[in-house]
Structures are given as C-alpha cells and as structure tokens.
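K.L.:
Coordinates for the following, if possible.
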Amino acid sequence: MVTPAFGRQMRDEHFLFAKSYVPLNHGSYGAFPAAVRTYQRSLQDQTEARSDAFIRFKAPSLLLESRTAIAGLLQVPRQTVVFVPNATTGVNTVLRNLTWNEGDVIVYLSTAYGACEKTIVHVCEITPATSVRIDALFPIEDDELVDTFRLTVQNIAAQQGKHVKIAMFDTVCTFPGVRLPWEALVKACKAEDGAHGIGHIDLSDLGQIDPDFFTSNCYKWLFTPRPCAIFYVPTRHHHLIRTTYPTSHGFRPLQEQQAATSASSDNDYLGELFKWAATVDMSPYLCTLEALKFRSNVCGGEAAIRNYCFDFAQQGGKRMAQLLETEVMDNKNATLSQCCFAVVRLPLRFASDTVSTTYGFTDRRSEATRGGVEYNQQLLPPERGPEFVKTIMDKLRDEYDTWIPMKFYSGAIWFRISAQVYLDMADLEWAAGVLSKLCKELPGSASGS
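P.N.:
As a prediction, this is how the structure comes out:
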C-alpha cells in the first residue's frame, strides 16, 4: 500500500479549504474531502430529480447501508445504532425520554459541552430531577478524576431519597481538549456523551465497554458532511427511548412499543423510530460509507489516521510550546494527550496564575528571554484574561485567516490545536509565530502600549 501523503499535499489535493485559510480548528465543525462532497451532491441531485422515488424508496436502503457500516466500525449490532443531526440531539433524546422522579440526580463534569449542560439545567427546571456538577481542574490524573467521580456518586447515594439516575461525560472534552478516562468512568457509573469520539479515538470496543447510551458527531472527525452524528442505544434500553425529537412517524403508542421492543434481536425498533424524524436532508447520513471509503483508500485506514494525528498533536504541541517557551497541558502519565488535540499555554502571565506552582511546570526560559512577554515585571490583571482571548481570536480570524480556540482557564490563557491529516509542522510553527506576535501587541504586555 502506498503511504498516504499527509500534510499540505493532502490538503491541496483532497480538501476544500480556501487557499489562504489555515485550518487549525478541525474539532469544532470538522471538514470533509472533495470526494465526499461530490457524492453528497449526487445524492441531492437524485433527490431533486425524483423526490418521491428517492426519499421514499432509495434513501431508506442507503440509510441502512450507512448504519451497517458505522456498526461495523464500532463493532456493535446494527440495530443499536442510528443517526441524529448532532451529539446535542443525542443527549437531548436521552434526557427527555427518561421519566424523572423525586430524588433522581444527574451527575456531570464541569467540562461538559455548554449546550448539554444547559439541557440538564432545563430538564431540572421542568422535572423533579436535580443535578450535581463535578468541578474538574485540568491537568488531572485519570485515577484522581475517576475517584472523585466515584466518591461523588457514593455521597449522593448516602443521602436519603437520592440516587444517581444518569451520569454524562465525554470521551474527549471540548475544552480543554484532552482525553478523559471514559472507559473507567463507564464502569463507575454507566452513561455518557462522547461528541469527539468517533473517527478520533478507537471505539471498536464500544460494545465491550457497554455504556448505557453513547452519542458522537461524525462530522467532527469522520469526514462526513454536517450535520451527522451516531446515537448508540444497547438493546436492553430500547424501551426507554420512546420518541425522536421532534416526535415523528416512527413513534408508537406504548402498547405497540412494548410488543416491538420485546421481540427478537433482529427487530429494528430503534431504526424504524429514527428512520423518518421529520423531513430533513438525509444526505450527510448517507455519505458515511463514502467517508469511510476515503479514510480507507486514501488515508490508509483508521489506525493510520490515528497514528499520524496522535503523534502530530503531541509533537506539534511540544514544538509550539518550545517556540512560545510555555507548556503543553498534560498529566504525569501523559494520558490527557492521547488524542488529536494539543492544549498549549500562551506566553502571558496573570496575577492569578497558579498553574505553574500547582502542577510543577518547568520554567523553559533561557537567560536571553527572561524579559519577554510572559515574564514582564508587572503581571497582567486576571480580569482582562477573557478580553485578551477575544482580542487575539478576532485578529486570528480577521487578519490571519485562521481560527484557534482559546480560553482563560485556571489563571492562564490556553489554546487548542486540532491535529488532522491535512496539517503539518509548518502550519503549527507559523501559528506559534502569529500567537507570539499577537501576545506582544496586547495592552500591558512587555511590548504592548
């Protein structure tokens, strides 16, 4: 097999970015190759040519093929996997299908995606359920996070009339972009959200890990068009999922549903429920098989993609930290960085910055750079951290035609880089130079006015 030409050549030959754009934020909205775009447009053309024939008869068979392909990737039964527009929809589908009683508690981590946290807040407003938010300050060791999670669940259970009904957490969290010990968390309390999972980390043992529910965006890392996500529900929980959102043609009255979900394992109750959740453009779902073909035929397969992206994220993060003379966020066992993200600290010091002393980060300054931006004598006021984040991100968008997510977190500004097959080290070295320049231009920095 020919070794894939990852990096700039892959970007120029197979992706659709503007020539001047440097795509450093794959993790938010993903990207898909031209071959998948061509296939999607052919599906849309077929829809417009004969809408009834395609939507009513051909699309369902193609949808079944896509579900079968995804089930093969995850190594779970096809009857347990359906498509939804995005992971937020998957989370809403679970939380709004469950029956909530007094004493029911939802547990989630502080790293939860904002829309999912707001869903929990709303559910608790309109039902008797309550929630517990576990504050997780990164970097943290996996064992410490799991122990904190387990202790929280135990403390809730010790309260009279309280019990954890469901817990929500990620495989790879949005910010900071780090891998969580989701397998161990499932064992501690089964139920989760993993928006960045599929196409990012290896999920081929999903059935063995056995979460109660799992949802993940395909458009983020699997090269499908937007919107497209998978929603996994093991057969034992099919009876809990009574409706799609919005409720549509697949809904069955309770008596009919009970008969359907108690049938044999060949019964496709979930598939029938989600097959027609109102009239939508189904082409992103139907492109899944084409995306998997591209990943296999052009990129060399899932393992090749992961190996390149994981190594690139780790080496690229270290290189950017070296150029900026700062740090990569990771724990002592280097488990947080086992993903396609690198989280790096900007060379700015704030009066509230306890990161270095708390986590024992090393001082990478040379004698020649001790008077640089980060180490000016007057520390920056922490209340200006969010303002500086907005200033830098606006300039990245408007002046440099790129986008790098960043956040004032734990007393410092951290940014997140997404590793992908269309990037190479030159892209990250360029980004480090731009970030260094923008930091120096900030008011109150060593070189700023």
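
K.L.:
switch to C-alpha atoms for all contacts and neighbour counts from now on
P.N.:
Will do.

K.L.:
For the residue nearest the centre of the chain, give me its contacts.
P.N.:
Centroid check for the chain by C-alpha atoms, centre = their mean gives residue 196 as the closest residue, at 2.5 Å. Going by C-alpha atoms under 8 Å, 6 or more residues apart in numbering, residue 196 touches 27, 170, 171, 172, 173, 174, 216, 217, 220, 221.

K.L.:
Distance-wise, check it relative to residue 95.
P.N.:
19 Å (C-alpha to C-alpha, to the nearest Å).

K.L.:
for comparison, sequence B:
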Amino acid sequence: MDDVKSLPSKDIILQRESRDDGRPSPEFGKPMLQNFLFDLSYRNLNHGSYGTYPREIQKKLRHYQDLAESKPDSFIRYKYPLLLDSSRAAAANLLNAPLDTIVFVPNATMAVNTVLRNLQWNADGKDEILSFTTIYGACGATIDYMVESNRGLVSSREIVLTYPCEDDEILSLFCAAVETSRKEGKRPKICLFDTITSIPGVRFPFEAMTKLCRDFGILSLIDGAHGVGQIELDLSTLDPDFFLSNCHKWLYVPRGCAAFYVPPRNQGLIRSTVPTSHGYVSKMPKRANPLPVGRKSAFVKNFEWMGTIDNSPYICVKDAIDWREQVLGEERGIREYMQNLAREGGKRVAEILGTEVMENRKGTLTQCAMVNVALPFRINTSASKTDSTASPKGERLGTSNARNSGEISISESIKIELSLRGGAEADEYWLPEEEVLGVTEWMQETLIRDYKTFVVVYPHGHRLWTRLSAQVYLDLEDFEWAGHTLHELCQRVAKGEYLD
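P.N.:
Presented below is the predicted three-dimensional model:
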C-alpha cells in the first residue's frame, strides 16, 4: 500500500525541482493537457470510467494498424506475437509478476467471465460464489448468469456493504459470510472483490481479503479494473488466484485492454478463452491450427489469438508504460500527485457544497485517485407517489410536511445552513426514492449538455453522492470549478427543473 502523505492544498500544484534521474520534473495540471486529445471546452473529471491516452500513444496505435494493413499476414502471423510478448513483459514488470502468468483480454469483465465460465462446479450443488454488493454491475450480472445457467450446481451469496465503513468491518463481514455459508451446508468456492470499487470509488482492503481467502481455502478473484496505473501492485507478494486490471483506464493504453494474471497453479483451470479459439487444447482428436506453432505455454498460447479483432491496443502497453516514464517520471510520483489531488480536491468540493467526503476513521477509503463527495440530497425510502403525506419533490429538510409525516428523523429534518465560498447557504433536500433515478439521469445529462463535463452521480446509503477522478492533467482549480458547478446543478434540482 502506498504511504502517501496528504499535502497542504497549496503544495498540490507545486512540482519537484527535479526527478530522481536528474531530468526536470514534469509540470502536472493544465500544462499536461497538451499531451492529450480532449476538446478544449471539455473538462474530463471522470477518467475512471473510460480512461484516455496521450497523442503519442494514438500515433503508436495507428502505426500498428497501418503495419497490419500494409502486410496483413506478415504482421498478424509473425510480427504481432513478438510485439505482444514485449507488452506482456512490460506489464509483468510493472505488476511484479512472472511473464508466463500475464496475458491480455479486451476488458476486466471479459477476464471475470473467463474465470467463472471455466470453473467446474461440484455435482452436489454446494458450491457458492461470494461477492460484495459493491462489485461492478457487469460482474454481478455474470455471477447471476452462472447461477441461472448451471441449474442448481452453484449458488451465490452477496455481502452487503454500506460506505463509509472500516476495513476491519468488511473483513469481519466476509468471515461471517463464510461461517454462515458453511453452517448452511454450502461450500464457498470463490470470492470476487475489488482493488478499488467503481461505485463508490473507494479503495478496498484487497490485500487482507486475499490472505483471508487463502486461509479459508477459497479462490480469490480480484477485479483490479481500477488498479494498474492508480495504485501500487505487487502480484508476487499479493499472490492471488486470479487477478485482472484494465490497462485502458489509468495506464493510458487505448481501449480496450486488460492484463489478466493466472499463476501456474491455476492455469490448468482456465482451459478456454472467451470465446473459445484456436488455442484451446481439446480432449477430442487434435484439430488443425492455422497459426504458427510456438514454444509458449498452453496458457499463453491460448490467449495469443481469440479471433480476428483489432489487437493493436495490446501492443501499445509497452509504449504507454515507456511514455509514462519518459514524460511523467516514476510511477510513485504519478500516484502521489493523483492521490493527493483527489483528497484535497474532494475536500474543496465538499466545502463548496457544504457536505462531506466519503471516508472512514483510518482514512483508507481515499488511498486512491478517486474521491466521493456527498450531494445535498437525502433519500426518503418510505415516501411514495401514492402516499398523500409525502412531501413535495425537492423539499428542504426541516419543512413541516416532512417532519409531520414521520418519514425522516428529527436530526435529518433540521435545516442545514453552512457558510460556503461566497457566503452562500447550503440546504439539504430530500427526495422520494422513486425520484432518484430520474434526478441522477437528469443531472448527468445536464452536466454534459450545459457544462461540458461529466461526473458519476449515484445513490448510496440513503444519500446522493458524486465520484470525481484526479489525473495528471487536472489541478485544484478543476475541482473548485466542479464544486461550484455541482452546487448550481443541485440548486436547479431543488427548484424542480428535472421534472420539466
């Protein structure tokens, strides 16, 4: 885990005088924008969803595509595998993993599907897949599909998490779930968990969870979609059973590309790629393979070719890692800037909104480059459209209708007035639960249409929150702008504009 100290806000925008190698330190913040491809009118505050890549990497991508078109067979059959191996080696070095454990797939969801679809479930029907309610939605849907399609051979068990919470609470809930599963005659076989969850965007205690899985004899499947390029990762020390991480999010690799790690002890479990292709080693009579024969392991060879698609992003991984070192400096410096900017920027946004940052007592949730800030809206889960006592949409906390209905607590019903930048007052409002989806959709669409930016707005723990991403091309001014923009947007919601 990175030992990153919070810096005073004024120091966030200052750069080191020189790098460890003696070269001038990069100037992070707005000067770094010249290296990227953003529209000049757009502020990219949501790097976490889709990532981006520099102009130089775009040139590399197109160069490889041009090579493929100039001599298709020569490049695809013979040159591409060599370039792929170079990128695999670069990723393995960054992740501190043996080369023969690292392959590439299009995205993290594909890697999760690859693991779960390859596992063999016991005929007694006792196997269980454990996960948390905060895992990525597509991964949760994959678990649902595995349960439904295997018709009684495997079941699932979700562990409910509500943030902010302490890491120890998460670990205790996991231990309790394992105990309950076994008492019910089930067999916890594999657990899917994150390095950094997507929503909320918080750091998960994946190191301790991996050890617990090992102690319990449960396979660990780590969704590190937000891992590589954002936090330090050492897979040899971590030693998970399966690990995956999107390179196109925080590592500046073109979409889509994910590193997929399987240690030798488990490679025999992953017999097929998704979809199955030429590398599959069948128990049936051997089929002809039109691709060149190599001396690589069956696992590596299996993932070298998964059908005819544009694999150019895979071979950009080495270029992206080289660019980071040459232009941005050491990985630790990149992480420090982003994590400190997320912390300090999140505090600024919370000050402007009169709310708070999602954090626990030990400060572990914000040990990443994303930050979650509460919006001034509470969710009333008991109000409904047919309930005559429900208060009007967007009504302030503390109005008589809301208090008299008994649907919110006295502490919630007190009007919250906080002194903000510019002397503004902040009111907290409450929303009936059935209005939440409409409000969040309206806010996100309005951010794009009227403000030329985007942040994720989502409900969690009976409140609305927003998730912001820090990056080397952003600075504190961007977060302050985001705070004022969100403050204005929340006022528009409170006036009922989302109902128009």
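
K.L.:
that older thread, cool, now which of the contacts of residue 196 of structure 1 survive the switch to structure 2?
P.N.:
Using both residues aligned by TM-score structural alignment, their matches' C-alpha atoms under 8 Å, structure 2 keeps these contacts from those: 27, 171, 172, 173, 174, 216, 217, 220, 221.

K.L.:
and of those, the nearest to residue 109 of structure 1?
P.N.:
residue 173 (9.8 Å; C-alpha to C-alpha).

K.L.:
Pull up the gap between the equivalent of that closest one over in structure 2 and residue 431 of structure 2, please.
P.N.:
By TM-score structural alignment, residue 173 of structure 1 lines up with residue 197 in structure 2. The gap separating residue 197 of structure 2 from residue 431 of structure 2 is 26 Å, by C-alpha to C-alpha.

K.L.:
what's near enough to touch residue 317 of structure 2?
P.N.:
Residues near residue 317 of structure 2 by C-alpha under 8 Å, 6+ apart: 87, 88, 90, 91, 247, 253.

K.L.:
export those to a markdown table and tack on neighbour count and secondary structure?
P.N.:
Formatted as a markdown table, the contacts of residue 317 of structure 2 follow (neighbours: other C-alpha atoms under 10 Å; DSSP: H, G, I helix; E, B strand; the rest coil):
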| residue | neighbour count | secondary structure |
| --- | --- | --- |
| 87 | 24 | helix |
| 88 | 24 | helix |
| 90 | 19 | helix |
| 91 | 23 | helix |
| 247 | 32 | helix |
| 253 | 28 | coil |
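
K.L.:
wait, which of those residues is closest to residue 270 of structure 2?
P.N.:
Looking across the contacts of residue 317 of structure 2 and measuring by C-alpha to C-alpha, the closest to residue 270 of structure 2 is residue 88, at 18.3 Å.

K.L.:
What residues sit buried inside stretch 63-82 of structure 2?
P.N.:
64, 65, 68, 75, 76, 80, 81 (16 or more other C-alpha atoms under 10 Å).

K.L.:
Check those residues and tell me the two furthest apart.
P.N.:
Every pair of the buried residues of stretch 63-82 of structure 2 checked by C-alpha to C-alpha; the farthest is 65 and 81, at 14.4 Å.

K.L.:
distance of residue 99 of structure 2 from residue 232 of structure 2?
P.N.:
The separation that residue 99 of structure 2 has from residue 232 of structure 2, given C-alpha to C-alpha, amounts to 18 Å.

K.L.:
what does residue 242 of structure 2 align to in structure 1?
P.N.:
Per TM-score structural alignment, residue 242 of structure 2 is aligned with residue 213.

K.L.:
which ones are touching its match?
P.N.:
With C-alpha under 8 Å, 6+ apart, residue 213 of structure 1 has these contacts: 94, 191, 192, 193, 231, 232, 233, 234.

K.L.:
Among these, which are located in strands?
P.N.:
In this view, those that belong to strands under DSSP state E are 231, 232.

K.L.:
Let's see if you can find the most crowded of the contacts of residue 213 of structure 1.
P.N.:
Among the contacts of residue 213 of structure 1, the one with the most neighbours (other C-alpha atoms under 10 Å) is residue 193, at 28 neighbours.

K.L.:
wait, it sits on residue 169?
P.N.:
Yes: judged on C-alpha atoms under 8 Å, residue 193 of structure 1 makes contact with residue 169 at a distance of 5.2 Å.

K.L.:
which residue packs closest to residue 343 of structure 1, ignoring adjacent ones?
P.N.:
Nearest non-adjacent residue to residue 343 of structure 1, counting by C-alpha to C-alpha, 6 or more residues apart in numbering: residue 416, 4.5 Å away.

K.L.:
What is the three-state secondary structure of that neighbour?
P.N.:
strand (DSSP: H, G, I helix; E, B strand; the rest coil).

K.L.:
which residue lines up with it in structure 2?
P.N.:
So, by TM-score structural alignment, residue 416 of structure 1 is matched to residue 467.

K.L.:
okay, stretch 322-333 of structure 2 sits on what stretch of structure 1?
P.N.:
Mapped onto structure 1 using TM-score structural alignment, stretch 322-333 of structure 2 covers residues 293-304.
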